[in-house]
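Engineer: Next input, structure requested:
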Amino acid sequence: MKNSVRVAISGAAGRIANNLLFSIASGQLLGDQQPISLSLLETPARLSMLNGIAMELHDGVFPLLAGVEVSDDPWQAFEGADYVFLISSPLDSLATASKTADARMEQHGNTFALHGKALNDVASRDVKILVISNPVMINALMVQRNAPDLNSSCISALMRLDHNRAHALLAHKAGASLADVRKVIVWGNHSSTQYPDFYHATIGGVRVDALLENDWLHQVSIGLVRQRGYAVIDAYGGLRAASSAAKAAIDHMRDWIFGTRDGDWTSMGVLSDGSYGIPSGIFFGFPVVADGGQVNIVQGLQICPERLEKIHHSADEIYRRCQQFNLL
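Structural biologist: Next up is the predicted model:
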């Protein structure tokens, strides 16, 4: 049996984490031959709940689960971490969001700055850190700015939920198998400015513009993907998506570790190098390929001025927010 690896999760008492933890313990992240130790981080006020989750993990008798630790100290929780999912302690329901957006963002920023410092001090030097909580691109940059000793390639931001939504929507519209859909992109931010892009997508090797009407592909679908999260919230009576977000986090991390499938890419928030005119130094959702644990932005895509304007609109939103919080 292999030596165990250490997986740390912040905001571990929340709904996303609750779905994520049991999937990881069952081997869905690293496979059925890799033992794992879980390190769970929460605020002091939620430690009692977290202890209950730890009990359930133990009672689940997961063969791969080598241990579970619970803490409210990020330096303890992130010690030697190989893989980290940063969910903070977000509000599960919009109905409980009494603070202004800026106040919530400032609170999150302080949390992610602290987490960045702890990760910088104690995590594995090859750690893979996935930031999940919104505003996800700002939070990822906050971590990166506070972890100067970690390579920026160790940090990424979740766009996979939006990518998966676009992928599933396209398959459903075409009446096709999910496995046959390739080269979907969701550019930009996890917000209403994101740009779902089917221009390069194929189904069974055939370009989708030969299979579906242009208006749906390049107009209607954009709104459907952008609004999907709000549709879920409405259906749940105010609760945010949790199961699909946890699945997206695992999909993101698995592609990062094991590589994207041949002939395909995924959407991932990574630090911009200036590709496609996106300002360097901000985190942004790009099409990427992964291989051997390394992620590279797909280069050379033909993008017309109209589509590029939509992509840059999302970049402008992120850039302004970064400036607002003195991150640039």
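
Engineer: rest of the way, CA atoms for contacts and neighbours
Structural biologist: Fine.

Engineer: Hmm, Leu178 and Ala168 touching each other?
Structural biologist: Yes - the criterion here is Cα atoms under 8 Å, and Ala168 meets it with Leu178 at 6.6 Å.

Engineer: ranges for the helices of the stretch 201-328 of the chain?
Structural biologist: 214-215, 221-236, 243-258, 305-324 (DSSP state H, counting those that start in this stretch).

Engineer: can you list contacts of the last one?
Structural biologist: Surrounding helix 305-324, the residues in contact under the criterion Cα atoms under 8 Å, 6 or more residues apart in numbering are 137-138, 187-189, 193-195, 277-279, 282, 284, 328.

Engineer: try 7 Å this time
Structural biologist: Ile138, Trp187, Gly188, Asn189, Thr193, Gln194, Tyr195, Ile278, Ile282, Leu328 (Cα atoms under 7 Å, 6 or more residues apart in numbering).

Engineer: Please point out which parts of that helix sit buried.
Structural biologist: Lys310, Ile311, His312, His313, Ser314, Ala315, Asp316, Ile318, Tyr319, Arg321, Cys322 (16 or more other Cα atoms under 10 Å).

Engineer: Could you also give me the structure for this second sequence? I'd like to compare it with the first:
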Amino acid sequence: MMTELMMVIAQENLEAHIEKELEKETQKDLISPLQVWITSATSPACYNLLPILMSGEVFGMQTEISLTLFDKEQSEELLKSLVMETQDLASPVLRSVSSCTTEKYAFHQAHVVIVLDDSTEEEVYGLEECLRSKVPLCRLYGHLIEKNAHESVRVIVGGKTFVNLKTVLLMMNAPSIAHNIIAVALGVEGQAKAAVARKLKTTASCIKDVIIWGNISGNNYVDLRKTRVYKYDSAIWGPPEFSRPVLDVIFDSEWVKREFVMTIKSLTSTGKQFGRILASHSIATTLKYWYHGSPPGEIVSLGVLSEGQFGIPEGIVFSMPVKFENGTWVVLTDLPDVEISQQIMTRMTSDLIQEKLVALGDMLTFQPYHSETELSLRDRRLSLASTDDKQEEQNDHQDSIFSDQAPDDEKDAVLSDEST
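Structural biologist: Okay, here's the model as predicted:
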């Protein structure tokens, strides 16, 4: 009798458990997960980005993610392996993870699209060809996002090559969501903070409000005029919220004007040290700010479409100071004392405009911008070089004349030496 009763109770418990699980599944179906797509998913940056996304730090622990890894068809086996590794993380925020190699299905109902550097096996010759090579993929992605993605999709472009150009090309091919396409500039900002921190012998996290202007992966201007250092060990000390202007504590102005500028220029122009860790962290942090807001009072650098702010020409993607709040970003046009000289502005905008024109075929060759001062110095160097050449020719001519006028006995001596 007891056995039969236990069997009945066990059956009732099983039915109750099944009913409860079905109810959970129904509730899950009512809560639509965040559809996140990552392009070029087999790139190194993606490997470091996935654990950050799965940690719940970016979108929050209450937001479930349905992740799709998108790449070329020849990467299918690598994608399968990456899907399994992502599942192995056993993340509580991961609803599902899958891969996609079919273009027509790409970005289906995507809420977030993360565009990473595309890995190409084709050999590209010259800057102009490299610029034009970005157009087909950006055109494809733009059309697919416009067609397949959710109407409120957010597109974030990261990487170390032609970030501004790829962003503006995506905007051109996905005009209805152009306002929701941004370029990540936090990588360069992080490099600048670290360089300043090394100079001051402090940590990079104590450096705030560095502004990156212009071309994120090219000709940019790192602005330290608003930059402040916190928790700095000096004669003046205060509570944790106390800070000092960086330019007031760096007494080596030559370092700021020369070594610092050249260091950042070298890093951004070559992509050196902008590896998978920095790229993934920059993307994740920017996404976190976009969804939850940036730290109150802090300045964040972001590549956005210019609408004429700060005297920047319209129609180009330009890194400028912003803040994130209420699920969007706002350009900080009210910042005092951030005017940029016409020469610096022209240098940055000229390159960005030319990149776009060359990529679209409206200009054949890229002509690096040179200021009047640089042109004057170049002309002067050429003039001096020409003068030196003429002087050398004149000296050679004079030597020839003098040798012809040498006494006969000296000539004979030379001849005798040669003959022996």
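
Engineer: Please indicate which of the contacts of helix 305-324 of the first structure are buried?
Structural biologist: Among those, those classed as buried by neighbour count (16+ other Cα under 10 Å) are Ile138, Trp187, Gly188, Asn189, Thr193, Gln194, Tyr195, Ile278, Ile282.

Engineer: circling back: can you tell me which of the contacts of helix 305-324 of the first structure is closest to Lys173 of the first structure?
Structural biologist: Comparing the contacts of helix 305-324 of the first structure against Lys173 of the first structure with Cα to Cα places Tyr195 closest, at 18.4 Å.

Engineer: Counterpart of the closest one over in the second structure?
Structural biologist: Tyr195 of the first structure maps onto Tyr221 of the second structure when the alignment is built from TM-score structural alignment.

Engineer: Kindly provide the distance from the nearest residue to its match once chain neighbours are set aside to Glu77 of the second structure.
Structural biologist: Distances taken as Cα to Cα, 6 or more residues apart in numbering put Trp213 closest to Tyr221 of the second structure, at 5.1 Å, once the chain neighbours are dropped. Distance of Trp213 of the second structure to Glu77 of the second structure, computed by Cα to Cα, to the nearest Å: 40 Å.

Engineer: And for Ser341 of the second structure?
Structural biologist: Using Cα to Cα, Ser341 of the second structure is found at 52 Å from Glu77 of the second structure.

Engineer: just Gly271 of the second structure next, same as before
Structural biologist: The spacing between Gly271 of the second structure and Glu77 of the second structure, counted by Cα to Cα, is 28 Å.

Engineer: The first structure: matching residues for the longest helix along the second structure?
Structural biologist: Longest helix of the second structure, by residue count under DSSP state H: helix 372-404. Counting by TM-score structural alignment, helix 372-404 of the second structure lines up with no residues of the first structure.

Engineer: by contact count, what packs against the longest helix along the first structure?
Structural biologist: Ranked by number of residues, the top helix in the first structure under DSSP H is helix 101-122. On a contact count with 3 or more Cα pairs under 7 Å, 6 or more residues apart in numbering; DSSP states H and E, helix 101-122 of the first structure meets helix 74-77, helix 136-145.

Engineer: so where is the last one in the second structure?
Structural biologist: It refers to helix 136-145 of the first structure. Under the criterion TM-score structural alignment, helix 136-145 of the first structure matches residues 163-172.

Engineer: mean deviation of the matching stretch from the first structure?
Structural biologist: Once fitted to the first structure, stretch 163-172 of the second structure is off its aligned match by 0.9 Å on average (mean Cα distance after the TM-score superposition for the first structure).

Engineer: Secondary structure element holding the aligned partner of Ala157 of the first structure in the second structure?
Structural biologist: Matched by TM-score structural alignment, Ala157 of the first structure corresponds to Ala183 in the second structure. Per DSSP states H and E: Ala183 of the second structure is located in strand 181-184.

Engineer: continuing past that strand, what's the next helix or strand?
Structural biologist: For strand 181-184 of the second structure, the succeeding helix or strand toward the C-terminus, using DSSP H and E, is helix 186-200.

Engineer: in the superposed pair, what's the mean gap between that next one and the first structure?
Structural biologist: Mean for helix 186-200 of the second structure is 1.5 Å (mean Cα distance after the TM-score superposition for the first structure).

Engineer: can you pull the buried residues of stretch 89-106 of the first structure?
Structural biologist: By 16+ other Cα under 10 Å, the buried positions in stretch 89-106 of the first structure come out as Ser89, Pro90, Leu91, Asp92, Arg104, Met105.

Engineer: swap that for stretch 203-215 of the first structure, please
Structural biologist: By neighbour count on 16+ other Cα under 10 Å, the buried set for stretch 203-215 of the first structure is Ile203, Arg207, Val208, Asp209.

Engineer: Alignment lookup: the third one to the second structure.
Structural biologist: Spelled out, that is Val208 of the first structure. Mapped onto the second structure by TM-score structural alignment, Val208 of the first structure lines up with Val246.

Engineer: Check the spacing between its match and Thr203 of the second structure real quick.
Structural biologist: To Thr203 of the second structure, Val246 of the second structure is 13 Å away according to Cα to Cα.

Engineer: Please apply the same query to Val317 of the second structure.
Structural biologist: To Thr203 of the second structure, Val317 of the second structure is 31 Å away according to Cα to Cα.
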